[in-house]
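[1] Here's a sequence, model it:
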Amino acid sequence: MTALATLLLGGVFAGLLSGMLGIGGGILVVPLLIFLLPVMGLPAAIIVPTAIGTSLATIAITTFSSAYAHQRHGNIQWPWVKQLAPVLILGGVLGSWVGVSINPLILQRVFALMLLVLAIRMIWKRQPRNKEKAIKNWKVRSFGTAIGAISALIGIGGGALVVPLLHYYQVPMARAVAVAAVCSVVLATFSTLLYATMGGSAHGLEIPWLVGFIYVPAWLGIAATSVLFAPVGAKVATRLPVRYLQRVFASLLIVVAIHLLITG
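    I've put the predicted structure just below:
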């Protein structure tokens, strides 16, 4: 399979996952790009940060399409968006700075461990006790800042962590996915701008179509199909329970995470 075909197919799955689970698709796109960018001729020294930056750029497009579809279905709870968006951006600034400042192999290991955590969280959903259901703004904002930092650090857009947070506070799944999609648009857009202004020429590299740590051909290849399939996933999320889909995807995450931990 050619690199272009692989990117297009990856975009299909990223779009579906974005719409159905509100996760932006980064947990699929980043490993895909880590494996594919060397084939496309990029040097090993910038593979991981470029995979993360490019992933965030695709998430900004994909989740916008997903969020728009969820808005049409009336699923977005805007008070949650207003509370989370500012702290996600703050965390995104911290995560983007750290993401281009540490060893790429360490970054790959961090990403793999986060995939395992997310997989376990999808398989085992802890339901809060009654006394834990009260929403404490300081607690939500603290978690939001941490989510922003982690998401920008490993290139996942934030939805994969926002959904469990909202589920903890008993937000219905379809609405949690919708809020996560909007939050991912905000965080991914801001983080993309940061990654686009860092790297590349700063490391003495002059690579065609590389803008900072965003590789434009890979970005366009994935976005071309992900933006089309995100509304399909959003429609499925409003009609079908996503529990079984989460379990299947969690199994995929475990396989990918183990591979990333033992390679490099």
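[2] C-alpha from now on. contacts and neighbour counts both.
    OK.
[3] and residue 226, how many neighbours does it have?
    Neighbours of residue 226 under the rule other C-alpha atoms under 10 Å: 33.
[4] After whichever strand or helix holds residue 83, which helix or strand is next?
    Residue 83 is part of helix 78-99, with elements assigned from DSSP states H and E. Next along the chain after helix 78-99, taking DSSP H and E as the criterion, comes helix 104-123.
[5] Okay, buried residues for the next helix or strand after that next one please.
    Using DSSP H and E, the helix or strand that follows helix 104-123 in sequence is helix 137-154. Neighbour counts using 16 or more other C-alpha atoms under 10 Å place 140-141, 143-154 of helix 137-154 among the buried residues.
[6] quick one, helix 137-154 and helix 104-123 angle?
    Compare the direction of helix 137-154 with that of helix 104-123 by axes from the mean of the first three to the mean of the last three C-alpha atoms, to 10 degrees and you get 130 degrees.
[7] now the angle from the next helix or strand after helix 137-154 to helix 104-123?
    The helix or strand immediately downstream of helix 137-154 is helix 159-168, counting by DSSP H and E. Angle, helix 159-168 to helix 104-123, by the same axes, to 10 degrees: 30 degrees.
[8] Could you give me the buried positions within helix 159-168?
    Per 16+ other C-alpha under 10 Å, helix 159-168 contains these buried residues: 159, 160, 161, 162, 163, 164, 165, 166, 167, 168.
[9] what's next to stretch 78-98, contact-wise?
    Here stretch 78-98 makes contact (C-alpha atoms under 8 Å, 6 or more residues apart in numbering) with 140-142, 144-153, 179, 182-183, 186-187, 190-191, 194-195.
[10] Give the buried residues for it.
    Buried residues in stretch 78-98, counting neighbours by 16+ other C-alpha under 10 Å, are found at 80-81, 84-98.
[11] just stretch 96-113 next, same as before
    Neighbour-count burial for stretch 96-113 [16+ other C-alpha under 10 Å]: 96-100, 104-105, 107-113.
[12] Same check on stretch 168-182?
    Result for stretch 168-182 [16+ other C-alpha under 10 Å]: buried residues 168-169, 171, 173-182.
[13] List the contacts of it.
    By C-alpha under 8 Å, 6+ apart, stretch 168-182 touches 18-24, 63-64, 66-67, 70-71, 75-78, 80-81, 126-128, 133-135, 158-160, 162-163, 166-167, 237-238.
[14] From those residues, list just the buried residues.
    Judged by 16+ other C-alpha under 10 Å, buried ones among the contacts of stretch 168-182: 18-24, 63-64, 66-67, 70, 75-76, 80-81, 158-160, 162-163, 166-167, 237-238.
[15] which residues touch residue 164?
    Here residue 164 is in contact with residue 121 (C-alpha under 8 Å, 6+ apart).
[16] From residue 21, how far out is it?
    Note on residue 164: its distance to residue 21, by C-alpha to C-alpha, to the nearest Å, is 11 Å.
[17] Please provide the structure for the following sequence as well, for comparison with the first:
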Amino acid sequence: MLETLWLPLIGALIGGAVTLLGGGGGVFYFLALVSLVGLPYRVAVPTSLATVVLTTGFGSYGHYRQGNVAVRVGTLVVLGAVGGTYLGARTVSGVDTALLRRALGAVLIAIAGLTLVIDRYRTAPTGSVATIDASLTPVRASGSVVLGVLTGLLSALFGISGTPVLLPGLYALGLPAAAVVGTSVFAILGVALAGVGWYAGLGGLDPVVALAFGVGAAVGGGLAPRLLAGVRTDRLEAVSGPLFAVVSVLAGIGFLLGYL
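    So this is what the prediction gives:
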């Protein structure tokens, strides 16, 4: 088992990376807690969720201060995610874990393809994040709720933060890259809180590991938006989609072959 002293550093590295790219890092936290820390599955799951809450909490605040969060869109996504997480939690107990992992691999690869299509044909919206958020159309509002339901369902079924659905979904709703990243982190905070609530009865949370790992992740997540502020929007637009697609394909292959 890894020494507790190293947990804040590992948490900071993961938290900073996933927050900068618009993620919650649930799958990475879970894998680190199982493979590096040596926690059993039933303890790693709620501990990972607690870490995601800390990371995205600080990350959301940082993105909000930078003006990267479309609050109204993000709030509707969170409302939908609460319902989706409940549905997933009620379903997952009757499905074999190995089957869920392989299904996740297929989903990740499919989403990677969708991301590339959206990235290829997406037209960057004009105006500020505040303008886009204020002009919330019925289509964008209903799409935000549907996106939240899918995100919550994916999180509860596969134990991930929902980033694979959120990022391409927010791009499809017409948000610019910086708003996609910030709003994604904000929405994942709501997903993680819902997950902690629905699975609270499972128990098994390791408070020492959660605190040590989570504090480091929160620091990394809070510092990441400052780095994003110095990146040109057109460059972020150009690399975020393909980078996410590559990571999704690699992770999908790993799940399909049973390595993850």
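[18] Was I right to think residue 47 of structure 1 contacts residue 34?
    Yes: the criterion here is C-alpha atoms under 8 Å, and residue 47 of structure 1 meets it with residue 34 at 6.1 Å.
[19] residues touching residue 140 of structure 1, list them.
    Taking C-alpha under 8 Å, 6+ apart as the test, what residue 140 of structure 1 contacts is residue 84.
[20] picking up where we left off before, between helix 137-154 and the helix holding residue 83 of structure 1, find me the angle.
    40 degrees.
[21] Tell me the counterpart of residue 235 of structure 1 in structure 2.
    Matched across to structure 2, residue 235 of structure 1 falls on residue 226, judged by TM-score structural alignment.
[22] let me redo that: residue 164 of structure 1
    The alignment partner of residue 164 of structure 1 in structure 2, by TM-score structural alignment, is residue 168.
[23] before we move on, back to that, which residues in structure 2 does the helix holding residue 83 of structure 1 align to?
    Under the criterion TM-score structural alignment, helix 78-99 of structure 1 matches residues 71-92.
[24] And for residue 129 of structure 1, the neighbour number?
    For residue 129 of structure 1, the count of nearby residues is 8 (other C-alpha under 10 Å).
[25] Report the separation between it and residue 168 of structure 1.
    10 Å.
[26] Give me the neighbour count for residue 40 of structure 2.
    Residue 40 of structure 2 has 12 neighbours, counted by other C-alpha under 10 Å.
[27] now it, nearest residue through space, not along the chain?
    Leaving out its chain neighbours, the residue that sits closest to residue 40 of structure 2 by C-alpha to C-alpha, 6 or more residues apart in numbering is residue 34, at 6.4 Å.
[28] tell me the contacts of that neighbour?
    Here residue 34 of structure 2 is in contact with 40, 41, 44 (C-alpha under 8 Å, 6+ apart).
[29] ok, now residue 3 of structure 1?
    Neighbours of residue 3 of structure 1 in contact, by C-alpha under 8 Å, 6+ apart: 36, 39, 40.
[30] Secondary structure element holding the last one?
    So the one you mean is residue 40 of structure 1. Counting by DSSP H and E, residue 40 of structure 1 is part of no helix or strand.
[31] and the residue nearest to it when sequence neighbours are not counted, how far is that from residue 80 of structure 1?
    Among residues not flanking residue 40 of structure 1 along the chain, residue 3 sits closest, at 7.4 Å (C-alpha to C-alpha, 6+ apart). The gap separating residue 3 of structure 1 from residue 80 of structure 1 is 39 Å, by C-alpha to C-alpha.
[32] do the same with residue 235 of structure 1
    Residue 235 of structure 1 is 21 Å from residue 80 of structure 1, by C-alpha to C-alpha.
[33] Same check on residue 58 of structure 1?
    From residue 58 of structure 1 across to residue 80 of structure 1, the span is 24 Å (C-alpha to C-alpha).
[34] what's the answer for residue 237 of structure 1, then?
    19 Å.
[35] rewinding a little: neighbour-wise, give me the winner out of the contacts of residue 3 of structure 1.
    Most surrounded of these: other C-alpha under 10 Å gives residue 36, at 19 neighbours.
[36] give the contact list for that one.
    residue 3.
[37] next one: residue 10 of structure 1
    So residue 10 of structure 1 contacts 28, 29, 32, 222, 226 (C-alpha under 8 Å, 6+ apart).
[38] now the closest residue to residue 64 of structure 2 other than its chain neighbours, what's its secondary structure?
    Closest residue in space to residue 64 of structure 2, ignoring its immediate chain neighbours: residue 182 at 7.2 Å, by C-alpha to C-alpha, 6+ apart. Classification of residue 182 of structure 2 using DSSP: H, G, I helix; E, B strand; the rest coil returns helix.
[39] Need the counterpart of residue 182 of structure 2 in structure 1.
    Aligned partner of residue 182 of structure 2 by TM-score structural alignment: residue 178.
[40] cool, residue 14 of structure 2 as well?
    Under the alignment (TM-score structural alignment), residue 14 of structure 2 pairs with residue 14 of structure 1.
[41] mean per-residue distance, the helix or strand hosting its match to structure 2?
    In this assignment (DSSP H and E), residue 14 of structure 1 forms part of helix 3-21. Here the mean offset of helix 3-21 of structure 1 against structure 2 after fitting is 3.3 Å, by mean C-alpha distance after the TM-score superposition for structure 1.
[42] so how much does the helix or strand following that helix differ from structure 2 once superposed?
    With elements assigned by DSSP H and E, the helix or strand that comes after helix 3-21 of structure 1 is helix 26-36. Between helix 26-36 of structure 1 and its aligned stretch in structure 2, the superposed structures give an average distance of 3.0 Å (mean C-alpha distance after the TM-score superposition for structure 1).
[43] can you give me the angle helix 26-36 of structure 1 makes with helix 3-21?
    Using the same axes, to 10 degrees: helix 26-36 of structure 1 against helix 3-21 is 170 degrees.
[44] in the helix or strand that helix 26-36 of structure 1 is followed by, what counts as buried?
    Along the chain past helix 26-36 of structure 1, the next helix or strand (assigned with DSSP H and E) turns out to be helix 47-72. With burial defined by 16+ other C-alpha under 10 Å, the residues of helix 47-72 of structure 1 counted as buried are 47-70.
[45] cool, and stretch 119-135 of structure 2?
    Here stretch 119-135 of structure 2 shows 119, 129, 132, 133 as buried, counting by 16+ other C-alpha under 10 Å.
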